[in-house]
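A.B. asks: Just the structure for this:
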Amino acid sequence: MRGTAVTFEGVSKRFGSVVALDDFSLRIEPGEFVTLLGASGSGKSTALNIIAGFSDATSGDVRIGNRSVLGVPSEGRNVGMVFQNFALFPHMSVAENVAFPLRMRKVGRAEIDERVQRALDMVRLGGFAARKPAALSGGQRQRVALARAVVFEPPVLLMDECLSALDLKLREELQEEIRRIHDQIGATSIFVTHDQGEALTMSDRVAVLAGGRIEQIDRPDVLYDRPATRFVADFIGRTNLIEAEPVAGGLRIPGIDTVLPAAPGQRVISLRPERIARASHLTDADKITFSARLEQSSFQGATVDHQVRLANGTELTLREGRSGAFTPLQPGAEVALAFRRQDAVILADR
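C.D. replies: Predicted coordinates:
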């Protein structure tokens, strides 16, 4: 199986007065795993439904490979789809469910049997062919849905919030499985989720959507470390968003006597909690130090989150690992803290 490119060119979608996608443009390369990430109403599922043929674009063009698929019915697009609710036929066995798209394509019986077994082995359900969906766990049913989506070897695989109904541990296991299967089959995978952890874990690139537009698209590490806007910084992970004071030469963090260079229009600083450390633990020569009072600590298992307050009232969160030289802090204690200058990300205020 080889993936093919998927391209949106200026796609808009309106439902009456509601704009679901607004001049949406994106190219997904062959074999790439791209996640559309956003809150409810951001346009991510609308974009996926337009690729799948379940919804029509109001304007613009969508291509799979070099072919425009506008007006092409969903069954003629040769894409695999994994739904949030599994969408399995309850009266059919696992093998019959997986075989269904092959039967619709008039594939021969012997080849169907071979492909179904190969697909079930791929999702590690080789011994479950005779069972009915009701006899499976939620995770097993989702694996069957995934096997059904890939059994006919589509060049494009679409997944719409397909892990959201599962518990945390099972979601994490299936994240690894889906990524493994993607790498194995080589299809172009487009995954829709509101869960930033899923997006960061699984994707080659993540497109953060808001209001039917892409706020930023990049590798997961770039999105996290170098968000382009306040919205992206706040949506991806947890961060301290600090309203800075414009001064000669840049921006000053209230309560911290230092100036950071900034471009016109930049007013907000993003500082991840794990980038703040006790000053004695940070050896960088170019660190920025300050003092704060501990308000409270929150146990997170492997880490502890501390809420601290600067002398001017600014509140910050820092996150410490509980291994090595970790020692607990007591509420009310004055603590010398620091961060590296390059870890303070200057953002446009939008």
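
A.B. asks: CA only for contacts and neighbour counts going forward, please
C.D. replies: OK.

A.B. asks: Check which residues of whatever helix or strand Ser12 lives in are buried.
C.D. replies: Applying DSSP states H and E as the criterion places Ser12 in strand 6-15. Using 16 or more other CA atoms under 10 Å as the test for burial, strand 6-15 gives Val6, Thr7, Phe8, Gly10, Val11, Ser12, Lys13.

A.B. asks: now do stretch 216-225
C.D. replies: Buried residues in stretch 216-225 (16+ other CA under 10 Å): Gln216, Ile217, Asp218, Pro220, Leu223, Tyr224, Asp225.

A.B. asks: Present the residues you listed as a markdown table; the columns should include secondary structure.
C.D. replies: What follows is those, written out as a markdown table (DSSP: H, G, I helix; E, B strand; the rest coil):
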| residue | secondary structure |
| --- | --- |
| Gln216 | strand |
| Ile217 | strand |
| Asp218 | strand |
| Pro220 | helix |
| Leu223 | helix |
| Tyr224 | helix |
| Asp225 | helix |
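
A.B. asks: this one as well, want them side by side:
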Amino acid sequence: MADLQDEPHSVGIGAEDPPAAPAVTSALERAAALLSAHPVADGCNTLVWTLRQMPYHDIDTPDAGIDTDIPRLRAGGVGAQFWSLLTPGEAADDQVVSDTLEQIDVALALVRRYPDSLCLALTADDMADARNRGRIACFLGPVPGRTLTDSLSALHAFHALGVRILAPAGAPWARHDLEPFGHEVVQEANRLGIVLDLTGCASSTARRIAAASKSPVIISNTAAAALNPHPANVTDEVLLALREANGLAMITFDTARTGDSLHAVADHIDHVRAVAGPHCVGLGAAFGTEPGDPRPTGLTDPSGYPRLIAELLDRGWPEADLALLTWGNAQRVLRDAEFTARAAHHRRPAPTPF
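C.D. replies: The predicted structure follows:
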């Protein structure tokens, strides 16, 4: 029989019952508890581009001049962040390459500057390890598909620098159809474990890439075209293709695409879950900008994530589905991409880049 001294809470003569833990009753309290175990893996933040314009900005301190900083990421329960390296506007191809490299440099410097809060992540295991150590996992990408021309060398170089996401939209090989070189890019991205981000792709192109890829694809910031026919929103046909490919549609917090309220954003999340399934919906807010971009009420910066999760709890979402929405689905896509890459390495050697 075990010694009662080893069980300090056992009931015996003169023993007192331990104080009961406070009940977690409100949806917001439940949301905070859920995010402590399953933090947000945010699929899109453009902070790196913004910091490129203001290199001496300190994100360790809240500042009204920008919507993303470490205190608000932590307040929102963000545990992983995909730093978008896309370049706004219609710059020439050579300018896109230099802009992308400069953003990679900014992102890596950001991680080095705040080692107690941020860490570079290359794998799904890195993502979990960062969460366990109380840090925010930082993934590099997507980078623009336009940086690739008729050679895969740039893709290899980006991978060596730590990039793990590529966005084909706007590339000549993925504008109206998937060109032969586009098929090579998809195959090589699969071999390297680089996730393809179909944000901005035409519906037909997105479906073709999703079908051609052996690993899951993502759409890192989007919303449901069925609720708002914005040209950047995703159609139900693409959502069904994502469901078939075990991909992931990550919902943005952009008033023009979702509506001007937290409730409207939740409607888009509900729709994507209904069409693509609970394993194919995530969050990609597209924060990281200076004030002025319209944001839904209640979701003006990353600290609003608990309010959104509370709204979904009030709508009857089971906590298991919410854990997939915030963390599980993003981690699963990364793990599947890594599995595909390992399998490809066993099948064939890397192609010669020249």
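
A.B. asks: Can you give me the TM-score here?
C.D. replies: Remark: TM-score between the superposed chains equals 0.34 [TM-score structural alignment, normalised by the length of structure 1]; 170 aligned residues with a CA RMSD of 5.4 Å.

A.B. asks: how many other residues sit next to Ala110 of structure 1?
C.D. replies: 8 (other CA atoms under 10 Å).

A.B. asks: how close does Arg243 of structure 2 get to Asp267 of structure 2?
C.D. replies: 19 Å (CA to CA, to the nearest Å).

A.B. asks: between the two, who's got more neighbours?
C.D. replies: A direct count of neighbours by other CA under 10 Å for Arg243 of structure 2 and Asp267 places Arg243 higher, at 22 against 18.

A.B. asks: what sits against the nearest residue to the more buried one once chain neighbours are set aside?
C.D. replies: Once flanking residues are discounted, Arg243 of structure 2 sits nearest to Ala276: 4.9 Å by CA to CA, 6 or more residues apart in numbering. Applying CA atoms under 8 Å, 6 or more residues apart in numbering, we find Ala276 of structure 2 in contact with Leu239, Leu240, Leu242, Arg243.

A.B. asks: what's the next secondary structure element after the helix or strand encompassing the first one?
C.D. replies: Under the criterion of DSSP H and E, Leu239 of structure 2 resides in helix 236-245. Using DSSP H and E, the helix or strand that directly follows helix 236-245 of structure 2 along the chain is strand 248-251.

A.B. asks: What's the first helix or strand after that following strand?
C.D. replies: helix 255-258.

A.B. asks: So which bits of that following helix are buried?
C.D. replies: Thr255, Arg257, Thr258.

A.B. asks: re earlier: who does the helix or strand just after the strand holding Ser12 of structure 1 touch, helix- and strand-wise?
C.D. replies: If you walk from strand 6-15 of structure 1 toward the C-terminus, the next helix or strand you reach (DSSP H and E) is strand 18-28. Counting contacts by 3 or more CA pairs under 8 Å, 6 or more residues apart in numbering; DSSP states H and E, strand 18-28 of structure 1 packs against strand 6-15, helix 44-52, strand 213-218.

A.B. asks: Report how many residues lie close to Arg67 of structure 1.
C.D. replies: 11.

A.B. asks: just checking, what packs against the host helix or strand of Glu102 of structure 2?
C.D. replies: Using DSSP H and E, Glu102 of structure 2 falls within helix 93-113. The contact analysis (3+ CA pairs under 8 Å, 6+ apart) places helix 93-113 of structure 2 against helix 47-53, strand 118-120, strand 136-140, strand 143-144.

A.B. asks: Tell me which residues of whatever helix or strand comes next after the last one come out buried.
C.D. replies: Stepping forward along the backbone from strand 143-144 of structure 2, the first helix or strand reached (DSSP H and E) is helix 153-161. Residues of helix 153-161 of structure 2 classed as buried: Ala154, Leu155, Phe158, His159 (neighbour count, 16+ other CA under 10 Å).

A.B. asks: quick one: helix 153-161 of structure 2 to strand 136-140, angle?
C.D. replies: Orientation of helix 153-161 of structure 2 against strand 136-140 (axes from the mean of the first three to the mean of the last three CA atoms, to 10 degrees) gives an angle of 160 degrees.

A.B. asks: got the angle for helix 153-161 of structure 2 vs helix 93-113?
C.D. replies: Helix 153-161 of structure 2 and helix 93-113 meet at an angle of 10 degrees, taking the same axes, to 10 degrees as the criterion.
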